[in-house]
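Q: dropping the sequence and predicted coords here.
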Amino acid sequence: MSKVVLITGGSSGIGKSVGEYLSQKGFTVYGTSRSPERYPDSMFSLVKLDVADSDSINEAVKTVLAKSGRLDVLINNAGAGITGPIEEIPDAEIKRNFETNFFGPIRVIKAVLPQMRVQNSGLIINVTSIAGYMGLPYRGVYSASKGALELITEAFRMEIKAFNIHMTNVAPGDFATNIAAGRYHAPILENSPYKKQYADTLKLMDSHVSSGKDPQLMADAIYKVITITHPKIHYKVGEFMQKFSIALKRILPDKVYERMLMNHYKL
């Protein structure tokens, strides 16, 4: 019997690549979108789900269970980018980003856990970010939301271990997706003291995404996580230097690491 997989944010980018790959591997895949009708050519089923709406999440899970009778794997992939000087990002946008990147995944986890407990099995994969391992200039809110998801996963997995449910993080680096177009950009203000630094950093960040890795690498990594018996707590997928930067943060003095980041961003 093929495993049933639910992928939030399955209509584009990493979620779409993962869904298509798992479908080809014989999994029964359901992706989610706030507007699934916009994607009639999807290779796998799309159900309506908004991670900011608990009723929407519960209905989506009910739909999957009504069609397939079980749910084996949840991939919390839906996420949103955000850039800007923290001082100048409106509070409402900071809260909105955490709603999508942190509270949203928690809501979906809570919705699927009762079914996984009944099954006495399940796997939850939270797609975080290498940016969640460090506070990055002009990406501080994004780093914080993804870092929070990394940490809560560590606690969550210990709480659910008794039910034979596994949870893990997969942290991507920069991938060639449409995240740059969809993220919130604080405007570059003419009278802002951050104007030049932010504008230059924004160009650098966008170039990283444009030249990023193929999302198929994430599909390969997630497939491997699903097919092993005891997944690790953390996985990182991306350029060698992006992954190596996490190791450097552990061993370098804080100020040395900070200077390294500032040199990279030419600050």
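A: Great, that's in hand. Everything numeric in this text was worked out from a predicted model, so none of it was measured.
Q: from here on, just use CA atoms for contacts and neighbour counts.
A: OK.
Q: tell me what whichever strand or helix holds Pro114 is packed against?
A: If you go by DSSP states H and E, Pro114 is part of helix 104-119. On a contact count with 3 or more Cα pairs under 8 Å, 6 or more residues apart in numbering; DSSP states H and E, helix 104-119 meets helix 54-68, strand 73-76, strand 122-127.
Q: put this next to the first one:
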Amino acid sequence: MSKVILVTGASSGIGKSIATFLSEKEYKVYGTSRAPKNISDFSFQLIALDVLNTKSIQKAVDVIIQKEGRLDVLVNNAGMGITGPLEDTPTNEMRAVFNTNFFGAIDVMKAVLPQMRKQKSGIIINVTSIAGYMGLPFRGVYSASKGALELITEAVSMEVKNLGIDVVNIAPGDFATNIAAGRYHTPVLEHSAYKKKYQENLDLMDAHVNEGMPPIEMAKAVCKIINASKPKLHYKVGDFMQKFSIVLKRILPDRIYEKLLMNHYKL
């Protein structure tokens, strides 16, 4: 029986690539978007879901269960980016990012878990970020939101393991997507103490995205997780140095690692 898969944030970028690839593998894929009527060119079923609205989440999950009678996989992908010096970034924008990347992901998990418990099977794949393993300058709020999702994944994994459900996370590095256009950018303020370095780092971030890996690599990795008999807890998808940076953080003294990051970001 073909697995039924829910992919949030499937209107573009990594989410769309995952949903498209899995549908080509003949899984029953439901992708989501806040406004599916505005989206064209997709090969899977696209339904409305806003991770900031619990009624919207529950309605989408109910539609899938009513149609298919089950829900085997959640790919918790919907998210947003944010950049800016902490001092210059509005706190309400920080809260918005946490509401999407952290609490939104939690609310989707809470909506699918009752059906997975009923089935005594299922897998939840939380899309985090390699940035969630370290505090990156001018991306600290994004790093924190994804790091928080990494930790909640570890906790929930233990809570539901005996119920037949696997919870894992997959952390992408830089991918060639439109994420830069969709993230909140704190303006480069004329009289900011961070003006010069922040602008330089914005340019660097955009270059990294433009030179990033193709999203299909994330789709292939997700497919392998779905088919693993015993999935791991943590997966990383990125170039060698991005993944190696996590290893370096484990083995290097804190201030030496900090110095390496500062050199990389020309701080």
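A: Received, thanks. As the structure is a prediction and not an experimental result, all values here were calculated from the model.
Q: tell me how the two chains score on TM-score.
A: The TM-score (TM-score structural alignment, normalised by the length of the first structure) is 0.99; 267 aligned residues with a Cα RMSD of 0.5 Å.
Q: picking that back up, onto which residues of the second structure does the helix holding Pro114 of the first structure map?
A: Using TM-score structural alignment, helix 104-119 of the first structure lines up with residues 104-119 of the second structure.
Q: buried sites along that stretch?
A: Buried residues in stretch 104-119 of the second structure, counted by 16 or more other Cα atoms under 10 Å: 104-109, 111-113, 115-116, 119.
Q: contacts for it, please.
A: Contact with stretch 104-119 of the second structure is made by 51-52, 54, 57-58, 61, 70-72, 74, 76, 78, 98, 122, 124, 126, 149, 163-165, as judged by Cα atoms under 8 Å, 6 or more residues apart in numbering.
Q: now the helices for the second structure?
A: 13-24, 54-68, 91-98, 105-119, 140-160, 179-182, 195-210, 216-227, 240-251, 254-264 (DSSP state H).
Q: against the first structure, where does the first one fall?
A: Alignment note (TM-score structural alignment): helix 13-24 of the second structure is matched to residues 13-24 of the first structure.
Q: before we move on, the earlier item: mind checking which of the helices and strands packed on helix 104-119 of the first structure is nearest Gln24 of the first structure?
A: Across those, Gln24 of the first structure has its closest neighbour in strand 73-76 (16.1 Å, Cα to Cα).
Q: residue closest to the middle of the second structure?
A: In the second structure, the residue lying closest to the centroid (Cα atoms, centre = their mean) is Val127, at 3.2 Å.
Q: and it, what does it touch?
A: 75-77, 169-172.
Q: how close does it get to Ile170 of the second structure?
A: Between Val127 of the second structure and Ile170 of the second structure the distance is 5 Å, computed by Cα to Cα, to the nearest Å.
Q: ok, Thr100 of the second structure next?
A: In terms of Cα to Cα, Thr100 of the second structure sits 17 Å off from Ile170 of the second structure.
Q: so which of those two has more stuff around it?
A: When Thr100 of the second structure and Ile170 are compared on other Cα atoms under 10 Å, the one with more neighbours turns out to be Ile170, at 25 against 20.
Q: correct me, but that one touches Lys232?
A: No. Here Ile170 of the second structure does not reach Lys232: they are 9.8 Å apart, not a contact under Cα atoms under 8 Å.
Q: now check the first structure for the residue matching Val168 of the second structure.
A: With TM-score structural alignment as the criterion, Val168 of the second structure lines up with Thr168 in the first structure.
Q: what is the neighbour count of that match?
A: The number of residues packed near Thr168 of the first structure is 24, by other Cα under 10 Å.
Q: contacting residues for it?
A: Thr168 of the first structure neighbours (Cα under 8 Å, 6+ apart): 124-126, 153-154, 157, 231-235.
Q: could you identify the most distant pair in those residues?
A: Arg157 and Tyr235 (14.6 Å).
Q: Leu261 of the first structure matches what in the second structure?
A: The alignment partner of Leu261 of the first structure in the second structure, by TM-score structural alignment, is Leu261.
Q: what about the closest residue to its match other than its chain neighbours, how many residues nearby?
A: Once flanking residues are discounted, Leu261 of the second structure sits nearest to Leu136: 7.9 Å by Cα to Cα, 6 or more residues apart in numbering. Residue neighbour count, defined by other Cα under 10 Å, stands at 18 for Leu136 of the second structure.
Q: and Leu136 of the second structure? What does it align with in the first structure?
A: In the first structure, Leu136 of the second structure lands on Leu136 (TM-score structural alignment).
Q: now its match: how far from Ala219 of the first structure?
A: 26 Å.
Q: swap in Ser33 of the first structure?
A: Between Ser33 of the first structure and Ala219 of the first structure the distance is 18 Å, computed by Cα to Cα.
Q: over to Gly13 of the first structure?
A: 11 Å.
Q: do the same with Leu74 of the first structure
A: From Leu74 of the first structure to Ala219 of the first structure the distance is 14 Å (Cα to Cα).
Q: who's more crowded, these two?
A: Leu74 (23 against 20).
Q: check the contact between the more buried one and His166; I expect there is one.
A: No. Look at Leu74 of the first structure against His166 with Cα under 8 Å: they stay out of range, at 10.4 Å.
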